[in-house]
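In: Sequence first, then the predicted structure:
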Amino acid sequence: MADKREYRMAELAERAGITVRTLRFYRERGLLSPPRREGRIAWYDDHHLARLRTIAALLERGHTLSGIAELAEALDHGRDVADLLGVAPPTEEEPVRLTPEELAARFEGEVTPENLAAALDLGYLGTDGDEIVHISRRLLDVSSALVREGIPLAEVLSAGARVRKHADALADLFTDLILRHGPEENLHRLRPLARSVVEAELSLALDRRVRERRGKRGEGDGEGDGERA
């Protein structure tokens, strides 16, 4: 087993691409866990480096330091990050508990600070003690399957963000429709019908895209045959 890598403050700051002054500021704001002390020397490790890189990724995505401090506190104390981000807990989706090693194994080489920041943004990930909690087994399984097919996790997460916007719009549409014609209790009872409509329409839309792609390939083949005639 490889020895645990440790860094002095200046080396950690250099590796994270920040100044020592910024590193001290992050410590004062509670964005980093305390370093290991050896006399008057502070030693940092790869967990601190990963946290700094995640902070940088979150800043690039428009998060404020105050918001990042709340996320850091949630990660360090086992609070639900999805709740913190305003993502309601699912009523039908099954959460999945993973160790950091299990998450890394599912997305080999793709669990970067940038991708973790994107997953936090979407509310896909939370923590419970030392475990990571993914909000949905179905989303986790589909995401890892797409990555195994060669699609980068960053693009899978970007697509997930776009799907989220469309899903919210569809949820608003069906909520308004159901409430215009019945009591609020119908929202839960008629939920499977709304989901079936969306699944059927998506299936039909994918069928149309497949036919369109085949048609374009057929036209291309026909043009080539005409030139050779």
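Out: Cool, the structure landed. Numbering: from 1, shown residues only.

In: switch to C-alpha atoms for all contacts and neighbour counts from now on
Out: Noted.

In: any idea how far the lengthiest helix in the chain is from the chain center?
Out: Criterion DSSP state H: the longest helix present in the chain is helix 191-228. Centroid displacement of helix 191-228 relative to its chain, using C-alpha atoms, centre = their mean, to the nearest Å, is 29 Å.

In: Identify each buried residue in that helix, please.
Out: Ala194 (16 or more other C-alpha atoms under 10 Å).

In: Repeat that for stretch 32-46.
Out: Leu32, Pro35, Trp43, Tyr44.

In: same question, stretch 57-72
Out: So stretch 57-72, judged by 16+ other C-alpha under 10 Å, has buried residues Ala57, Leu58, Ile68, Ala69, Glu70, Leu71, Ala72.

In: Which single one of the residues you listed is nearest to Gly215?
Out: Here the nearest of the buried residues of stretch 57-72 to Gly215, counting by C-alpha to C-alpha, is Ala57; it sits at 42.3 Å.

In: Would you agree the closest one is in contact with Pro113?
Out: Yes. Counting by C-alpha atoms under 8 Å, Ala57 does reach Pro113; the two are 6.5 Å apart.

In: Below is an additional structure, to be compared with the one above:
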Amino acid sequence: MREYRMAELAEAAGLPLRTVRYYRERGLLPPPRRAGRIAWYDEHHLARLRTVTALLERGHTLNGIADLAAALESGRGIHDVLGADAPTEETPVSLSPEEMADYFGAEVTPENLAAALDLGYLATEGDHLVHMSRRLLEVSSTLVRTGVPLSAVLAAGREVRAHADALAALFTDLLRTHAPGADPNALRPLARSVVEAELSLALDHHIAAPEDTPAPGADGARHD
């Protein structure tokens, strides 16, 4: 990995030296490697400077960028989030912070970033973020463009996560109890079909019914 003195780093980033000094004083750059009295910067510092420039162009403030950097640096790495080599059908997406801003605009705040990291939607990998599911990324971005605040999307995601975990436990227990020799992965399309069908039926009711009409079975019983 190439290393730079501060003046070389500023030139590579296309920034005035005084600007890079100011960013370092504001804590926007991680500490350099020191060899005696010489401070050495590397490609990670250059990537950070380019990210700061891109986020400023997208309307973020220096204070906001500093808070975003702090939230990012406190996040868990991708290996911590994934844990063991568990099978998955989801496709992770690597994103730079400025690409994340392209998806969610001004909704990329330190609070929302911290919530997404806490949920496990996002993990860190070097200078990039990794969204754990391309499908969830696209859906979340579409909801935000529709007008739903990202904080509300994340709050809903937390509730969905709890229900999804309960459903996954229900189906895996069903298989382990009644068909212990079956391949657990064969359960995926079956469980998905049941959940999609039930959700479709529930959406039919909620979309068609007046807002103050309770859902079927909302009190624990089905009303025909």
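Out: On my side now, so go ahead. In this text, all values refer to a predicted model and were calculated from it rather than measured experimentally.

In: Any idea what the TM-score comes out to?
Out: Laid over one another, the chains give 0.64 as their TM-score (TM-score structural alignment, normalised by the length of the second structure), with 173 aligned residues with a C-alpha RMSD of 3.5 Å.

In: related to what we said a few turns ago, among the buried residues of stretch 57-72 of the first structure, which one sits closest to Glu6 of the first structure?
Out: Of the buried residues of stretch 57-72 of the first structure, the one sitting nearest to Glu6 of the first structure (C-alpha to C-alpha) turns out to be Ala72, at 20.8 Å.

In: separation between whatever residue of the first structure lines up with Asp183 of the second structure and Arg138 of the first structure?
Out: Counting by TM-score structural alignment, Asp183 of the second structure corresponds to Asn186 in the first structure. Distance of Asn186 of the first structure to Arg138 of the first structure, given as C-alpha to C-alpha, to the nearest Å: 25 Å.

In: repeat for Ile41 of the first structure
Out: 46 Å.

In: picking up where we left off before, among the buried residues of stretch 32-46 of the first structure, which one sits closest to Glu93 of the first structure?
Out: Closest to Glu93 of the first structure, out of all of the buried residues of stretch 32-46 of the first structure and judged by C-alpha to C-alpha, is Leu32, at 32.2 Å.

In: sorry, back to before: output the buried residues of stretch 32-46 of the first structure in JSON lines; the columns should cover secondary structure and distance to His134 of the first structure.
Out: Compiled in JSON lines, the buried residues of stretch 32-46 of the first structure are given as follows (DSSP: H, G, I helix; E, B strand; the rest coil; distance: C-alpha to C-alpha, whole Å):
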{"residue": "Leu32", "secondary structure": "coil", "distance to His134 of the first structure": "23"}
{"residue": "Pro35", "secondary structure": "coil", "distance to His134 of the first structure": "28"}
{"residue": "Trp43", "secondary structure": "strand", "distance to His134 of the first structure": "31"}
{"residue": "Tyr44", "secondary structure": "strand", "distance to His134 of the first structure": "28"}
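
In: Tell me the counterpart of Arg208 of the first structure in the second structure.
Out: That one, Arg208 of the first structure, aligns with His205 by TM-score structural alignment.

In: Kindly apply the preceding question to Thr175 of the first structure instead.
Out: Under TM-score structural alignment, Thr175 of the first structure pairs with Thr172 in the second structure.

In: so who does that match touch?
Out: Pro184, Leu187 (C-alpha atoms under 8 Å, 6 or more residues apart in numbering).

In: quick one: it is in a helix?
Out: Yes. Checked against DSSP: H, G, I helix; E, B strand; the rest coil, Thr172 of the second structure lies within a helix.

In: returning to what we had before: is the match of Asp183 of the second structure in contact with Asp176, as I believe?
Out: No. In this structure, Asn186 of the first structure is not within contact of Asp176 by C-alpha under 8 Å, at 11.5 Å.

In: Please enumerate the helices of the second structure.
Out: Under DSSP H, the second structure gives helices at 6-13, 17-25, 43-57, 62-73, 78-82, 97-104, 110-119, 134-146, 150-178, 187-208.

In: Can you add distance to Thr88 of the second structure and give the ones you listed back as CSV?
Out: Output for these, formatted as CSV (distance: least, C-alpha to C-alpha, whole Å):
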stretch, distance to Thr88 of the second structure
helix 6-13, 38
helix 17-25, 40
helix 43-57, 30
helix 62-73, 25
helix 78-82, 10
helix 97-104, 23
helix 110-119, 17
helix 134-146, 12
helix 150-178, 13
helix 187-208, 10
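
In: for these, which one sits closest to Glu125 of the second structure?
Out: Comparing the helices of the second structure under C-alpha to C-alpha, the one sitting nearest is helix 78-82, at 6.1 Å.

In: now the closest one, how far from the chain's geometric center?
Out: The answer for helix 78-82 of the second structure is 13 Å, by C-alpha atoms, centre = their mean.

In: swap in stretch 22-39 of the second structure?
Out: On C-alpha atoms, centre = their mean, the centre of stretch 22-39 of the second structure falls 28 Å from the chain's centre.
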